[in-house]
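Chemist: need a structure here:
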Amino acid sequence: MTSAKEQPRKRFLALDTATVTLGVAVTESGRVVHEINASGERNHSVHLLPIIGEALQRSGGAEMLKGITVGIGPGSYTGTRIAVTAAKSLAWSWKLPVVGVSTLQALAWGGWNAGAGSPEDAAGLGARPGEGFGPDWIVPLLDARRGQAYTALFAAQGGEAPRRLASDRVRLMADWVGALAERIEAAKAQGECPRRLWFVGETAVHGGAESLKPLEGAAELRAQPYELEGRWIGFLGEARHASGDTDDVHSLIPNYTQLAEAEANLLKAGKGGVKSR
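Modeler: Presented below is the predicted three-dimensional model:
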């Protein structure tokens, strides 16, 4: 009988095109085998397959893969579809399981790791017993224009994936900041107020002092500009693959969180519609 230590390692391909960065990674047991992150949102459709080919060539080939992970958004409407379509096509062609994971959760994990990994934060990755603080909170941000952002809320989990506290949605930032202030007050009453509140990702538009002014004094505010790296999509996917919680290759769809502008305009003009389900 083969012992647990002798079990073959499982290698996975991860990809995401929901942000300005095209991220492709090959991961294995929580480590990066090879990773390529390329900027240039408008060229994702041109570069994705060649980059996947390069990543596989440098990591042993597709025959070593045990599954595929894809970021399903929310984020760029067109960009998200590119990765999801590619992941489904490859999974079907190679007869591999596929899982979709939240782009925002990966963004939160990677952005927080980038910020909290700095020397001044090395001792503050989580609350210490008796201090009256809960884990750091992480707010991923992707600009959705018109004062809105694709965002969510997570609690830092040390070396593990951030724990979700609020769903992935497109939100008006002014309202979202107010809602976060209320959540912090409620957490204070339970002795679980976060020591730090991290805003990570596309922080230039929504992570400035003026935008976050209602949160002054509620917690230590940190803004961490960050572009998504494919490894965090891969690490999220490894956990789902390990549990057997895979997606159906035909029904996996992007998480748009809202209608694309063109669809919304058609709907307003009475020329289109959406089916509820």
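
Chemist: all contacts plus neighbour counts: C-alpha atoms, from now on.
Modeler: Will do.

Chemist: and R81, which of the three is it?
Modeler: helix (DSSP: H, G, I helix; E, B strand; the rest coil).

Chemist: Name the nearest residue to it, ignoring sequence neighbours.
Modeler: Of all residues not flanking R81 in the chain, P254 sits nearest, at 6.4 Å (Cα to Cα, 6 or more residues apart in numbering).

Chemist: Surely that neighbour is within a strand?
Modeler: No - remark: P254 does not belong to a strand; assigned using three-state DSSP, it is coil.

Chemist: Contact partners for it?
Modeler: I72, G73, P74, T80, R81, V84 (Cα atoms under 8 Å, 6 or more residues apart in numbering).

Chemist: now do 7 Å
Modeler: Listed by Cα atoms under 7 Å, 6 or more residues apart in numbering, the contact partners of P254 are I72, G73, T80, R81, V84.

Chemist: And for L172?
Modeler: L172 neighbours (Cα under 7 Å, 6+ apart): G147, Q148, A149.

Chemist: Also this sequence, please, to line up against the first:
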Amino acid sequence: MANLLIIDTATESCSVALKYDDQVYTRSEIAPRMHGELVLPMVEAVLAEAGIKLTQLDAIAYGQGPGAFTGIRICISVVQGLAFGADLPVIGISSLQALAQGLYQDKKQARVLAAIDARMGEVYWGQYEVDANGLMKLLDQERVCSPEFVTISDPDTSIVYSAVGTGWSTYAKVLSETLNVPTVIHDKPLYPFAEYMIPMAEYLYISGESYAAELAVPVYLRDDVAKKAKDL
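Modeler: Presented below is the predicted three-dimensional model:
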């Protein structure tokens, strides 16, 4: 087992989770454009509730995106600062994977179509299926596209897919018509809360897949945003 701090600010939600000695402590708030003010006090709050210091942890995990450009940058900056100060490795987790994991955790849905509203008439899209370890694994690849161009791997009309995320709440009709497979749309979770990243983060840490803080990178999916980031 691993003792982990997880931070996510990639969407409208700002959330922090701490797993220590098999206890989980969480803070979250739906507060667009306030992540920079909220995230560090949330970190301090969960550490205080657990009665520990950051240096007592094994690693820090973070929501790497896709999501809001500014939110992802805030998350990376905060995580790198904390990790450098405490000499801890880091672990990146997909926002889409966290959404799928949350639906499995809350409702035991094994086949999930996760979509986050990417604005500009597009969605961030990923298809997931639970594996033998109870973790959501990506099928095909994550991408950003118009809802009219989403696809799924090996579509099967004999099974019911579970749909989740703000992309579905915004483009439910178009997505359903485009895919043309049996789909149940779940209204929760809407966001990739940090607590949903705990199983993946722990698995990756135990598997030796954590890395140095300076290697933490965002996942934007949009080429134009990535190019702008490189120019900063």
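
Chemist: ok, the contacts of L172 of structure 1 in structure 2: which stay?
Modeler: Shared with structure 2 under both residues aligned by TM-score structural alignment, their matches' Cα atoms under 7 Å, the contacts from the contacts of L172 of structure 1 are G147, Q148, A149.

Chemist: In ChimeraX, select just the buried ones from these.
Modeler: A single ChimeraX command selects the buried members of those (16 or more other Cα atoms under 10 Å):
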select :148,149
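
Chemist: As CSV, the kept ones among the contacts of L172 of structure 1 with secondary structure would be great.
Modeler: Converted to CSV, these look like this (three-state DSSP):
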residue, secondary structure
G147, coil
Q148, strand
A149, strand
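
Chemist: how about the alignment partner in structure 1 of L215 of structure 2, secondary structure?
Modeler: Alignment note (TM-score structural alignment): L215 of structure 2 maps to S251 of structure 1. Three-state assignment for S251 of structure 1 (three-state DSSP): coil.

Chemist: Run a quick neighbour tally on S251 of structure 1.
Modeler: Neighbour count for S251 of structure 1, taken as other Cα atoms under 10 Å: 8.

Chemist: coming back round to it: which one of the kept ones among the contacts of L172 of structure 1 is nearest to S93 of structure 1?
Modeler: Taking Cα to Cα as the measure, S93 of structure 1 lies nearest A149 of these, at 35.4 Å.

Chemist: Which residue, neighbours along the chain excluded, lies closest to the closest one?
Modeler: Distances taken as Cα to Cα, 6+ apart place D143 nearest to A149 of structure 1, at 4.5 Å, with adjacent residues excluded.

Chemist: Just confirm the one you found contacts E202, I think it does.
Modeler: Yes - using Cα atoms under 7 Å, D143 of structure 1 makes contact with E202 at a distance of 6.4 Å.

Chemist: What ranges does structure 2 have for its helices?
Modeler: Here structure 2 has its helices, by DSSP state H, at 35-50, 69-86, 95-107, 166-179, 198-206, 223-231.

Chemist: against structure 1, where does the first one fall?
Modeler: So the one you mean is helix 35-50 of structure 2. With TM-score structural alignment as the criterion, helix 35-50 of structure 2 aligns to 44-59.

Chemist: Check what contacts the matching stretch and list those residues.
Modeler: Stretch 44-59 of structure 1 is contacted from outside by T17, L22, V24, V33, H34, E35, I36, A62, G79, I82, using Cα under 7 Å, 6+ apart.

Chemist: Buried ones among those residues?
Modeler: Neighbour counting with 16+ other Cα under 10 Å marks T17, L22, V24, V33, H34, E35, I36, A62, G79, I82 as buried within the contacts of stretch 44-59 of structure 1.

Chemist: Need the residues you listed in CSV (columns: distance to R231 of structure 1).
Modeler: As requested, these are arranged in CSV below (distance: Cα to Cα, whole Å):
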residue, distance to R231 of structure 1
T17, 13
L22, 12
V24, 8
V33, 9
H34, 9
E35, 7
I36, 9
A62, 17
G79, 18
I82, 18
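
Chemist: and those, which two are the farthest apart?
Modeler: V33 and G79 (24.7 Å).

Chemist: For structure 2, identify the residue most remote from the centre.
Modeler: S158 (29.0 Å; Cα atoms, centre = their mean).

Chemist: contacting residues for the residue lying closest to that residue once chain neighbours are set aside?
Modeler: In this structure, S158 of structure 2 finds its nearest non-sequential neighbour in P182, 7.8 Å apart by Cα to Cα, 6+ apart. Each residue near P182 of structure 2 by Cα under 7 Å, 6+ apart is listed here: T157, I159, V160, Y161.

Chemist: Quick check: nearest residue in space to the second one, chain neighbours excluded?
Modeler: Right, I159 of structure 2. P182 (6.7 Å).

Chemist: That concludes my questions; thank you for your assistance.
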